[in-house]
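> build me a model from this:
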Amino acid sequence: MMTDPIADFLTRLRNAQSARRETLTLPSSRMKFSIAKILEREGYLASVQEETDGPRKTLTVSLKYDGGKKAPAIRTVRRISKPGLRVYRKANELPRVMSDLGIAIVSTSQGIMTNKEARKRKLGGEILCEIV
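Below you'll find the model as predicted:
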């Protein structure tokens, strides 16, 4: 049994980009799908699709690279809130990742969103990860 599926998703994403893969396929969940859709919307991923293979759902992510030099669009991924230490912040205490050049993904009472969206809506919550 996996204790931290979000950290597993982020690690698979980081490893696939360092290996210069075009796509990544992994087991799906609502939280992973929400995080992947946010990354797609913010321009870090090319596309995200959820497919059903019998009783299980899989998440297929097309990775995005910058320019001809094949530099990954995601430079750093850092898990903030972990199963052993949950990190919660109020709306006015949400982090500004690299002076708002990067994003933090926050789980709020109204769903999963970026730190910028949560700040606009005046919502606090659990800070899942930071991405630059």
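
> from here on, just use CA atoms for contacts and neighbour counts.
OK.

> need the contact list for M113.
When contacts are counted by CA atoms under 8 Å, 6 or more residues apart in numbering, M113 is found next to 38, 105-107.

> mind redoing it with 7 Å?
The neighbourhood of M113, defined by CA atoms under 7 Å, 6 or more residues apart in numbering, consists of 105-107.

> what is the neighbour count of A19?
9 (other CA atoms under 10 Å).

> mind listing the helices for this structure?
Secondary structure of the chain by DSSP state H: the helices cover 5-18, 30-41, 115-121.

> quick one: buried residues of the second one?
So that's helix 30-41. Buried residues in helix 30-41, defined by neighbour count with 16 or more other CA atoms under 10 Å: 32-40.

> of the helices of the chain, which approaches Y88 most closely?
When the helices of the chain are compared for distance to Y88 using CA to CA, the nearest one is helix 115-121, at 12.2 Å.

> which other helices and strands contact the closest one?
Applying 3 or more CA pairs under 7 Å, 6 or more residues apart in numbering; DSSP states H and E, one finds that helix 115-121 makes contact with strand 103-108.

> one step back: among the helices of the chain, which is nearest L85?
Taking CA to CA as the criterion, L85 comes closest to helix 5-18 out of the helices of the chain, the separation being 13.3 Å.

> second chain to compare with the first, below:
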Amino acid sequence: MTDPIADYLTRLRNAIKAAHRIVEIPASNMKKELTKVLHEKGYIQNYKFVEDGPQGTIKIALKYNPQTKVNSIVNLTRVSKPGLRKYVDKESLPRVINGLGIAILSTSKGVMTDKEARVEGIGGEVLCYVY
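Prediction:
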């Protein structure tokens, strides 16, 4: 697999389109950090790291609105790709849908959102947009 983060986002996208409640994804440290950020910001309901075998899996419980049955994640977009990395400095951090969405960045202080990076005053690699 050449791009595990794109695979992670695609599995989430497919599970949302199929209206699944739980999705299982092969684990890695970067995927665990992405999952933690999505949970902190309220885009997923819950998650669990299962240590089985050499790699382990991540079980993610997706979050749906009880009345309308619409998922809280409308769009997941991969920004930085293995063939073309996108790095930003602290002055040019992206704003997703004028602040309604989040951009997830990989920085020297760990994986965080664009808002947290503005507070910290650091830039990094833009991994994806979520709204």
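
> care to give me the TM-score?
Once superposed, chain against chain, the TM-score is 0.97 (TM-score structural alignment, normalised by the length of structure 2); 131 aligned residues with a CA RMSD of 0.8 Å.

> just to revisit the earlier point, adding distance to L63 of structure 1 as columns, could you present the helices of structure 1 in TSV?
Shown next, in TSV, are the helices of structure 1 (distance: least, CA to CA, whole Å):
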stretch	distance to L63 of structure 1
helix 5-18	7
helix 30-41	9
helix 115-121	22
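
> for G84 of structure 1, find the nearest of the ones you listed.
Proximity to G84 of structure 1 (CA to CA) singles out helix 5-18 among the helices of structure 1, at 12.5 Å.

> check the fit of the closest one onto structure 2 and give the mean distance.
Between helix 5-18 of structure 1 and its aligned stretch in structure 2, the superposed structures give an average distance of 0.3 Å (mean CA distance after the TM-score superposition for structure 1).

> okay, that helix sits on what stretch of structure 2?
Residues 4-17 of structure 2 are where helix 5-18 of structure 1 aligns, taking TM-score structural alignment as the criterion.

> for the matching stretch, what is the distance to the chain centroid?
Centre-to-centre, stretch 4-17 of structure 2 and its host chain are 10 Å apart (CA atoms, centre = their mean, to the nearest Å).

> any idea how far P55 of structure 1 is from the residue nearest the centre of structure 1?
Most central in structure 1 under CA atoms, centre = their mean is I35, positioned 4.2 Å from the mean C-alpha point. As judged by CA to CA, to the nearest Å, I35 of structure 1 and P55 of structure 1 stand 22 Å apart.

> run through the residues that contact the closest residue to A27 of structure 2 other than its chain neighbours.
By the measure of CA to CA, 6 or more residues apart in numbering, the closest residue to A27 of structure 2 outside its immediate chain neighbours is T57, 4.6 Å from it. T57 of structure 2 makes contact with 24-27, 49-51, according to CA under 7 Å, 6+ apart.

> before we move on, what about G83 of structure 2?
Under the criterion of CA under 7 Å, 6+ apart, the contact list for G83 of structure 2 is empty.

> quick check: it vs K32 of structure 2, distance?
G83 of structure 2 sits 23 Å away from K32 of structure 2 when distances are taken as CA to CA.

> try L93 of structure 2
L93 of structure 2 sits at a distance of 23 Å from K32 of structure 2 (criterion: CA to CA).

> count of neighbours near the nearest residue to L76 of structure 2 once chain neighbours are set aside?
Using CA to CA, 6+ apart and skipping the chain neighbours, the partner closest in space to L76 of structure 2 is V130 (4.9 Å). When neighbours are counted by other CA under 10 Å, V130 of structure 2 registers 20.

> isn't V130 of structure 2 right up against V79?
No: applying CA atoms under 7 Å, one finds V130 of structure 2 not in contact with V79, separated by 10.6 Å.

> burial measure for the residue nearest to H20 of structure 2 when sequence neighbours are not counted, as a count.
Closest residue in space to H20 of structure 2, ignoring its immediate chain neighbours: L62 at 7.5 Å, by CA to CA, 6+ apart. Around L62 of structure 2 sit 22 other residues, with neighbours defined as other CA under 10 Å.
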